[in-house]
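J.: All I have is the shape, not the residue letters:
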């Protein structure tokens, strides 16, 4: 068990590293001696901090002058945040109409490691007791959003998810690796994923991928509701509406090619 001393030193180092990033954002370029003086630490401590930041591409060194500036890693982090904000904004121009059309809850999710992260939700007129999904992480193998994302993820990630185990969450959760692989291939062929009694008994959902400007899958869009209102016989019709909405969001995200199906 930690005695707390190491934890305190770690927190202090994180605080100093973040301060370095703020200083570089403000001043553009700074040398190690300037950073050490501002932080009130020894030069060797400042050097270790910037070296760690440099190893993560958060800062880079001007080889001619030996001064440091913000690196491309900061741009990547900012770009990821911006892309997610863009996704929510652009999808909101489409999802309320879909929720009204199908009468059910519409969710938007992104891939987050080996899970699906829900980033937006719009309730349809039939939703009475709404479960708030935004901010929640859901297993990829047991949800329509998860399967839509996993079907278009790199094969290595699909196998990683399978190797980690496919736990039973409801009556019809897919737990057989071969069956899941076959279903993901079918998702890629037909353009949408389904989940009926797989995350929760009595819950049905259908999802389609959302594409970014380069044609890669950046998110999934789903409609879900109780199985008595969305029986399996109705899923194909709902899927057409979901795919059309996903294609519209894709266009708003900069993709003008065919739908991914």
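T.: Sure, I can see it. Please read all numbers here as calculations on a predicted model, not as lab measurements.
J.: For the rest of this, base every contact and every neighbour count on C-alpha atoms.
T.: Fine.
J.: Wasn't residue 84 part of a helix?
T.: Yes - assessed by DSSP: H, G, I helix; E, B strand; the rest coil, residue 84 belongs to a helix.
J.: That one and residue 91: what is the separation?
T.: For residue 84, the distance to residue 91 equals 10 Å [CA to CA, to the nearest Å].
J.: Could you check which of those two has the larger neighbour count?
T.: Between residue 84 and residue 91, counted using other CA atoms under 10 Å, the more crowded position is residue 91 (24 against 16).
J.: And that one, how far from residue 140?
T.: Separation of residue 91 from residue 140 (CA to CA) stands at 21 Å.
J.: Spatially central, which residue of this protein would that be?
T.: Using CA atoms, centre = their mean, the residue of the chain that lies closest to the mean C-alpha position is residue 110, 3.2 Å off.
J.: Surely that residue is within a helix?
T.: No - secondary structure assignment places residue 110 outside any helix; it is strand (three-state DSSP).
J.: report the longest helix in the chain, please.
T.: helix 5-27 (DSSP state H).
J.: contacting residues around the next helix or strand after it?
T.: Reading on from helix 5-27 to the C-terminus, the next helix or strand found by DSSP states H and E is helix 32-39. Counting by CA atoms under 8 Å, 6 or more residues apart in numbering, helix 32-39 makes contact with 16, 20, 42-43, 45-47, 50, 67-68, all of which sit outside it.
J.: now stretch 237-244
T.: Stretch 237-244 has contacts (CA under 8 Å, 6+ apart) with 98, 102, 191-192, 206-209, 221-223.
J.: secondary structure element for residue 234?
T.: helix 232-252.
J.: now do residue 118
T.: Element membership of residue 118 [criterion: DSSP H and E] is strand 115-122.
J.: Report all helices and strands that that strand contacts.
T.: If contacts are counted by 3 or more CA pairs under 8 Å, 6 or more residues apart in numbering; DSSP states H and E, strand 115-122 sits against helix 95-102, strand 105-112, strand 137-139, helix 144-151.
J.: this is the comparison structure:
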């Protein structure tokens, strides 16, 4: 194994968990290398636009990671499209695929609106919000282990297999989401629907959870 590459990848992982950025010295401590080594790693990653310095000279992730992730996300969108189409039509609600964006945010990767519905929720792919808010983020957090001080909604989602929140991302809109399980039993994505009103929350939750499992099997 290449020690230099290993340290570079560790550095990127640390930065993904620290959206506010870190100094070179803090990075050196985080990956257990000398400050000079951390400085060289940062300079190399900067040259490839994988990290950058913000206005406070702290090191944060760079835009080059978006280009690297795009082919993977394109595959994910391709696999998710028919599942979201079916989910939107069967529930008559706007269906969405969200992905974890760093340590603290969720980003809408795909949004599918139901055909012919008189009223539905509308929002654009690319929108982001805190992972602690909205059913998509709650579902992803619920797929992980219990955390001290976690929201009751996370514990409830862990028990039910799907998360429900109201008015946290869009006012007066209820989100119902389930985590997309990965092969390693983690989850960095969720499938869900957004509705103004509903009659059978349990049935909607079951339908959403089944859609998330279907995408998980395709990704396995």
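T.: That came in fine, so what should we check first? Worth saying up front: this structure is predicted, and the values here are computed from it rather than measured.
J.: For the two chains, what TM-score is obtained?
T.: TM-score of the superposed chains, computed with TM-score structural alignment, normalised by the length of the second structure, equals 0.64; 167 aligned residues with a CA RMSD of 3.2 Å.
J.: Just the terminal-to-terminal distance for stretch 108-123 of the second structure.
T.: 9 Å.
J.: Report the buried residues of that stretch.
T.: Within stretch 108-123 of the second structure, the residues that qualify as buried by neighbour count (16 or more other CA atoms under 10 Å) are 108-114, 121.
J.: For those residues, could you give me TSV that also reports distance to residue 210 of the second structure?
T.: Formatted as TSV, those follow (distance: CA to CA, whole Å):
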residue	distance to residue 210 of the second structure
108	20
109	19
110	18
111	18
112	17
113	19
114	18
121	21
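J.: which non-adjacent residue is nearest residue 191 of the second structure?
T.: Closest residue to residue 191 of the second structure in three dimensions, ignoring its sequence neighbours and counting by CA to CA, 6 or more residues apart in numbering: residue 97, at 4.7 Å.
J.: give the contact list for the one you found.
T.: Neighbour list for residue 97 of the second structure: 80, 84, 108-111, 189-192 [criterion: CA under 8 Å, 6+ apart].
J.: and with 7 Å instead?
T.: Residue 97 of the second structure makes contact with 108-111, 190-192 under the criterion CA atoms under 7 Å, 6 or more residues apart in numbering.
J.: What's it aligned with over in the first structure?
T.: Residue correspondence, TM-score structural alignment: residue 97 of the second structure in this structure matches residue 108 in the first structure.
J.: So that match versus residue 72 of the first structure, what's the distance?
T.: Note on residue 108 of the first structure: its distance to residue 72 of the first structure, by CA to CA, is 28 Å.
J.: same thing with residue 227 of the first structure?
T.: With distances taken as CA to CA, residue 227 of the first structure is found 47 Å from residue 72 of the first structure.
J.: can you check residue 156 of the first structure too?
T.: To residue 72 of the first structure, residue 156 of the first structure is 26 Å away according to CA to CA.
J.: Neighbour count: the two, which is higher?
T.: Taking other CA under 10 Å, residue 156 of the first structure and residue 72 do not tie; residue 72 has more neighbours (15 against 9).
J.: Tell me the spatial nearest neighbour of that one, not counting adjacent residues.
T.: Going by CA to CA, 6+ apart, residue 72 of the first structure has residue 57 as its nearest residue, at 5.9 Å.
J.: nearest spatial neighbour of the alignment partner in the first structure of residue 80 of the second structure, skipping sequence neighbours?
T.: For residue 80 of the second structure, the aligned position in the first structure is occupied by residue 91, per TM-score structural alignment. Setting aside the residues directly before and after it, residue 91 of the first structure is nearest to residue 249 in space (CA to CA, 6+ apart), at 5.5 Å.
J.: How many residues are close by the one you found?
T.: Neighbourhood size, residue 249 of the first structure [other CA under 10 Å]: 27.
J.: Under the alignment, what does it map to in the second structure?
T.: Residue pairing (TM-score structural alignment): residue 249 of the first structure is matched to residue 215 of the second structure.
J.: ok, now residue 215 of the first structure?
T.: In the second structure, residue 215 of the first structure lines up with residue 185, judged by TM-score structural alignment.
J.: count of neighbours near that match?
T.: Other residues within reach of residue 185 of the second structure, judged by other CA under 10 Å, total 9.
J.: how much space between it and residue 147 of the second structure?
T.: The value you get for residue 185 of the second structure to residue 147 of the second structure, if CA to CA is used, is 17 Å.
J.: From the contacts of helix 32-39 of the first structure, which land in helices?
T.: 16, 20, 43, 45-47, 50.
J.: Okay, buried residues for stretch 36-56 of the second structure please.
T.: For stretch 36-56 of the second structure, a neighbour-count test (16+ other CA under 10 Å) marks 37-39, 41-42, 45-46, 49-53 as buried.
J.: name the element residue 190 of the second structure belongs to?
T.: Under DSSP H and E, the secondary-structure element containing residue 190 of the second structure is strand 189-195.
J.: ok, average deviation of that strand from the first structure?
T.: Its aligned residues in the first structure lie a mean 0.7 Å from strand 189-195 of the second structure after superposition (mean CA distance after the TM-score superposition for the first structure).
J.: which strands and helices sit next to that strand?
T.: In terms of contact count using 3 or more CA pairs under 7 Å, 6 or more residues apart in numbering; DSSP states H and E, strand 189-195 of the second structure is assigned the packing partners strand 94-101, helix 134-142, strand 174-179, helix 201-219.
J.: and the residue of the second structure most remote from its centre, what does it touch?
T.: Relative to the mean C-alpha coordinate of the second structure, counting by CA atoms, centre = their mean, the farthest residue is residue 36 (33.4 Å). Contacts were defined as CA under 7 Å, 6+ apart; by that measure residue 36 of the second structure touches no other residue.
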